[in-house]
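1. This is a predicted model, with the sequence first.
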Amino acid sequence: MSQLFPNIKPFRQETLEVSGGHTLYIEQSGTPGGIPVAYLHGGPGGCIGENYRRFFDPEKYWIIGFDQRGCGKSTPFGLLENNHSQALVADVLTIQDYLKIDKWLLFGGSWGSTLALLVAIEQPARVIGLILRGIFLAREQDYAWYLAKNGGAAQLFPEYYQAFLAPIQKLLADFSIVDAYYHIFTNGNEVQKMAAIKAWYLWEARISWLHCQVDEDKLLPDDIHKAISLALLECHFIKHKCFIAENAILQKLDKIKHLPATIIHGRYDTVCKIEAAYSLAENWQNSQLHIIPEAGHSAGEKAVTQALCSATQDMAKYLKEQE
């Protein structure tokens, strides 16, 4: 399997009110009665987009995607209040209840891998397996790798890192990097906010691909709302350490060790360090780790796309054999 599956449209689109004043956008595609799979997008603050459906054979999978709190088509847009990991976990379980799904497969990349792990740990009996890409374990070392001046990403991309620091340079005497950005996002004027949003978004976009040959202007999304929610919510979650204790995922991994998992990570992923994927696999006896050579972080890189499509096919076969 070297290509994405055919492009399909959702057969149902709707909204669902959840706790704390938030309403989620949800869509379903594929085959009702097939293997139910929840697609958990990255960020925090990303959105489901369209191509995510193409990782799954629509004849085998019942594909459920949703925009997490404060982003995409979910409302209110950009709301930070009642927007934290515990609420997102509860949202996934609420959707599962709403759709009357007993057990489902969790598929997530980057922050989506974090959320998938948190959901599985919370309710392992309601999960049949996991497919994870670009592992982020929300540890101090993971934040440092991505954002710190002496972190791996900054060392590999010093010129991009300087551009990332530019909007907050005058604040660094009094604030940490994350707090400086958060201060601008929540207190700055519109000009300051947009400059900071662009810098935060471009930092991740520039380092997500091993071979980034796209025009810099094309790295910013056509819909600026995508950049706003990603920058704002990513900063909000990182400022609060993703609302989970240090190393909480690995410490609670015993709860899901029995579940089958495929772990996919680009060898040269500079957003999420490869050590996280390796440590997760080392502590998960029922997992398979696939390190993808000549690949970075993005699911759009050809070799990563191929690995994800193969993983969904292999998981479907495995689950069929277990019936």
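-> Looks like it arrived, so ask away.

2. Please count neighbours and contacts with C-alpha atoms only from this point.
-> Fine.

3. can you give me the helices in this protein?
-> Secondary structure of the chain (DSSP state H): helices at 85-98, 111-122, 140-147, 152-156, 158-165, 177-187, 190-207, 216-219, 224-239, 248-251, 274-282, 302-321.

4. Next, the angle from the second one to helix 224-239.
-> The reference is to helix 111-122. Our comparison of helix 111-122 with helix 224-239, counting by axes from the mean of the first three to the mean of the last three Cα atoms, to 10 degrees, yields an angle of 50 degrees.

5. Can you list the buried residues in helix 111-122?
-> 111, 112, 113, 114, 115, 116, 117, 118, 119, 120, 121, 122 (16 or more other Cα atoms under 10 Å).

6. export those residues to CSV and tack on distance to residue 37?
-> As requested, these are exported to CSV (distance: Cα to Cα, whole Å):
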residue, distance to residue 37
111, 17
112, 13
113, 14
114, 16
115, 14
116, 11
117, 14
118, 16
119, 13
120, 13
121, 17
122, 17
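
7. Which of the residues you listed sits closest to residue 176?
-> residue 111 (22.0 Å; Cα to Cα).

8. Quick check: that closest one touching residue 39?
-> No - using Cα atoms under 8 Å, residue 111 makes no contact with residue 39, being 11.7 Å away.

9. Against that first model, consider the following:
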Amino acid sequence: MQTLYPDIKPWQRHHIAVEPPHILYVDESGNPEGIPVLFIHGGPGGGCSGGDRSFFDPELYRIIIFDQRGSGRSTPHAALESNSTDKLVADIEVIREKLGIERWVIFGGSWGSTLGLVYAETWPERVLAMILRGIFLCRPQDLHWFYQDGASHVFPDYWQDFIDQIPENERGNLMAAYYRQLTGDNEIQQMAAAKAWSIWEGRCATLRPNPDVVESFADPHRALSLSRIEAHYFVNKAFLDDNQIIRNADRLAGIPGVIVHGRYDMVCPLDNAFALHQVWPDAELQIIRDAGHSSREPGIVDALVKATDMIAKKLLHKTDATA
């Protein structure tokens, strides 16, 4: 089993102003002359952590991570103003141009796979390859599964804690009910809703219970941005047309990819990845038999690190062959 590369520190940090009031946190690590790779975090609203750099061989990759609008170390925190999918795609292009990168590898999981796919379908000529985990197509049925009726049947005990936050007469549309609390003026209610929303996701993210994952989701700073921004996106159907990613998949033609998905992913069920693979034949689908949704599960880590190593080897071989 492959494990993560050692944690490393960035050699460059940036604060990039985009559309007001947003300022994005971006950092670079690894080899300045290596293959550029962009790590796209989940949520939306989840933010990056230092360990996210560890999926990549630091001798081979120039590793770029960034916190999306309102997330992590980007400011203002948990802001919903001017925060939509098309604006995040535009931000990625701003980062690419700012860093002087012509083409790069896209790496993303969960919502990071969503945003990575939309970016690649918008700017396919900028993408060398893609490594995606826990595919999230953001279709209405995907949102309904996790926030209304689906995962609730697998985790009825966790679900009860999730719905306890919402009055019974508002439970017919839980995303809308949560959105009202998360954007309301009652700060105590807002934080209670943020933690309930985020903990529900953290509890369902792993095949086996993992207190460390749940604790990270319960962190107040992360919970507030994750819950507010997710609810904002999801009540707006992620600012995507119905089944947009699948309908536009012809734009991925020629882009090599690896899709890694846990068979027992209860946050983003496997049919997301299966549907994507059917319309993106240039990608290899790897179904991890003993994993759920989290990027830190051993089988997922093994597949992702092997994928980044393999993509680097192929790209470097291609470069040597054309030199």
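-> Okay, I see it. Just so it is clear, the structure is predicted and the values come from calculations on it, not from any experiment.

10. Most tightly packed of the helices of structure 1?
-> Across the helices of structure 1, averaging neighbours per residue (mean count of other Cα atoms under 10 Å) puts helix 111-122 on top, at a mean of 24.

11. That one vs structure 2, average distance?
-> Compared with structure 2 after fitting, helix 111-122 of structure 1 deviates on average by 0.4 Å (mean Cα distance after the TM-score superposition for structure 1).

12. between that helix and helix 85-98, how big is the angle?
-> Going by the same axes, to 10 degrees, helix 111-122 of structure 1 makes 70 degrees with helix 85-98.

13. equivalent range in structure 2 for helix 111-122 of structure 1?
-> Counting by TM-score structural alignment, helix 111-122 of structure 1 falls onto residues 111-122 of structure 2.

14. which other residues reach that stretch?
-> 40-44, 85, 88-89, 92, 106-108, 126-127, 132-138, 245, 248-249, 251-252 (Cα atoms under 8 Å, 6 or more residues apart in numbering).

15. Between the helices of structure 1, which one is closest to residue 11 of structure 1.
-> Of the helices of structure 1, nearest to residue 11 of structure 1 by Cα to Cα is helix 85-98, at 16.5 Å.

16. Next, the mean deviation of that closest one compared to structure 2.
-> Its aligned residues in structure 2 lie a mean 0.3 Å from helix 85-98 of structure 1 after superposition (mean Cα distance after the TM-score superposition for structure 1).

17. Over in structure 2, find the residue span that helix aligns onto.
-> Helix 85-98 of structure 1 covers residues 85-98 of structure 2 once aligned (TM-score structural alignment).

18. Show me the contact partners of that stretch.
-> With contact meaning Cα under 8 Å, 6+ apart, stretch 85-98 of structure 2 is reached by 16, 18, 68, 69, 102, 115, 118, 119, 238, 239, 240.

19. List the contacts of the counterpart of the last one in structure 1.
-> Residue 240 of structure 2 maps onto residue 244 in structure 1, with residues paired by TM-score structural alignment. Residues in contact with residue 244 of structure 1, defined by Cα under 8 Å, 6+ apart, are 85, 138.

20. ok, so what distance separates residue 244 of structure 1 from residue 264 of structure 1?
-> Per Cα to Cα, to the nearest Å, residue 244 of structure 1 is found 23 Å from residue 264 of structure 1.

21. same deal with residue 178 of structure 1?
-> Distance, residue 178 of structure 1 to residue 264 of structure 1, by Cα to Cα: 28 Å.

22. my read: residue 295 of structure 2 touches residue 305, true?
-> No - with contact defined as Cα under 8 Å, residue 295 of structure 2 does not reach residue 305; the gap is 10.8 Å.

23. How about residue 189 of structure 2: what's its closest non-neighbour residue?
-> The spatially closest residue to residue 189 of structure 2, leaving aside those adjacent along the chain, is residue 181, at 6.5 Å (Cα to Cα, 6 or more residues apart in numbering).
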